[in-house]
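Novice: Sequence first, predicted coordinates after that:
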Amino acid sequence: MKEFIDYILQFGTLNQQQIDLILKKITTLELQKDDYFSEAGKVSNQVGFVLDGIVRVCYYNNKGEEITKYFIDENNLVVDLESFETETPSSAYVQAVNDCKILVFSRKDWRELSDTIVGWDAIVHKLISKALRQKVERRSPLISEDATTRYLMFLEIYPNIVNRVPLSYVASYLGITQSSLSRIRKNIR
């Protein structure tokens, strides 16, 4: 839990009483590999912070193919923000790539923190802004590049992930087949 407090203190100041309140609201969720943190078609009702493991955000395209949008690793927030804030069904899945330990706040507790802690909304705004910037930075450069360049950029963007997730997820994220990814990996060694 110290990791989460250290994380949020990068974005604002909290006194010990506020920190204690936050710690009271946290529960720990252990997800097994392939379990869902949130699912398409359901309203996202929790905000998480990944302590250990990797989750991915994915969806199914109109051909029924599974597409990985991005990965979230340790010391990052995990939430389907649009679904959580608008209380509408999600269009994506948030799935554990491997066994994960996630600190979780329910919608009720998250709102209670907002109502109780002066400055909480400003901290949350900064957290969300950072997460959205990361998301754009991680996707935008990949769109117009060739497959080899996209893979090399993936290695830069996610240096701690490539050896911890199935190659099929990496290939899906890059928009290429797994056999193409294998060829690319072989050629750059």
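Specialist: Yep, that arrived.
Novice: rest of the way, CA atoms for contacts and neighbours
Specialist: Fine.
Novice: who does the helix or strand hosting Lys101 touch, helix- and strand-wise?
Specialist: Per DSSP states H and E: Lys101 is located in strand 100-106. Judged by 3 or more C-alpha pairs under 8 Å, 6 or more residues apart in numbering; DSSP states H and E, strand 100-106 is in contact with strand 27-31, strand 46-52.
Novice: hold the first one in mind and look at this next one:
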Amino acid sequence: MDKLINYLLEFGQLNQPQIDLIKRKVKVVELKKGEYFSEAGKIPRQVAFIEEGLFRVCYYNSKGDEITKYFVDENNFAVDINSFNQKIPSSEYVQAVTDCTLLVFSTESLNDLSATIIQWDGIINKITEKALVEKVNKLSPMLAEDATTRYLNFLEKFPNLANRVPLSYLASYLGITQSSLSRIRKSI
């Protein structure tokens, strides 16, 4: 719980009664590797702060291929923010890559916090803005790079993820086949 509170405090001030309220509004949830936090076709009704573990966000393209868009690790929030905010069905799956310990806020809890803590919406807006900027920075450079450069950049930017992510997910994220990824790994 301390990780969550420290993370929130990076984006704004909270006093002890507000911190206590946040702790009462959050629920600890354990997810096993392979389980889904949220699924395509359903409206997301909760937001997770990843205390321990790793998620991937994925979807199925028009050919039925599973595509990994990005990974979300510890000390980050996970939700399909567009679907959550607009209350529309998601087009993405949020799946546990490893066993996960989550601190989960329901829609109702978030609404209560918004109504009670004056600076809550400002904190959430700053967190959302940071996450969107990071997402763009992760995805944009990959569009113009060759596969080897994408893999090397992944290793450089996310060294702690390389050994935690199955090769099939990593290959999908990099936009290459698993056999291509194996060749790249052997050559470097």
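Specialist: The structure has been received and is ready for your questions. Just so you know, these numbers come straight off a predicted model, no measurement behind them.
Novice: After superposing, what score do the chains get?
Specialist: Scored by TM-score structural alignment, normalised by the length of the second structure, the superposition of the two chains gives a TM-score of 0.99; 188 aligned residues with a C-alpha RMSD of 0.6 Å.
Novice: before we move on, back to that, what's the most buried one of the helices and strands packed on strand 100-106 of the first structure?
Specialist: With neighbours defined as mean count of other C-alpha atoms under 10 Å, those peak in mean count at strand 46-52, which reaches a mean of 21.
Novice: So for the helix or strand just after that strand, what gets flagged as buried?
Specialist: Scanning forward in sequence from strand 46-52 of the first structure by DSSP H and E, the next helix or strand is strand 55-60. Across strand 55-60 of the first structure, burial judged by 16 or more other C-alpha atoms under 10 Å covers 55-59.
Novice: try stretch 103-114 of the second structure
Specialist: Buried positions in stretch 103-114 of the second structure, judged by neighbour count with 16+ other C-alpha under 10 Å: 103-106, 109-110, 113.
Novice: average gap between the strand holding Lys101 of the first structure and the second structure?
Specialist: Between strand 100-106 of the first structure and its aligned partner residues in the second structure, the average distance after superposition works out to 0.4 Å, using mean C-alpha distance after the TM-score superposition for the first structure.
Novice: what sits against Val94 of the first structure?
Specialist: Applying C-alpha atoms under 8 Å, 6 or more residues apart in numbering to Val94 of the first structure gives the contacts 36-39, 55-58, 80.
Novice: give me that answer again for 7 Å
Specialist: 36-39, 55-58 (C-alpha atoms under 7 Å, 6 or more residues apart in numbering).
Novice: Tell me the residues of the second structure aligned with the one helix or strand it maps to.
Specialist: If you go by DSSP H and E, Val94 of the first structure is part of strand 93-96. Counting by TM-score structural alignment, strand 93-96 of the first structure lines up with residues 93-96 of the second structure.
Novice: Could you give the separation of the matching stretch from the chain centroid?
Specialist: Put simply, stretch 93-96 of the second structure sits 9 Å off its chain's centre (C-alpha atoms, centre = their mean, to the nearest Å).
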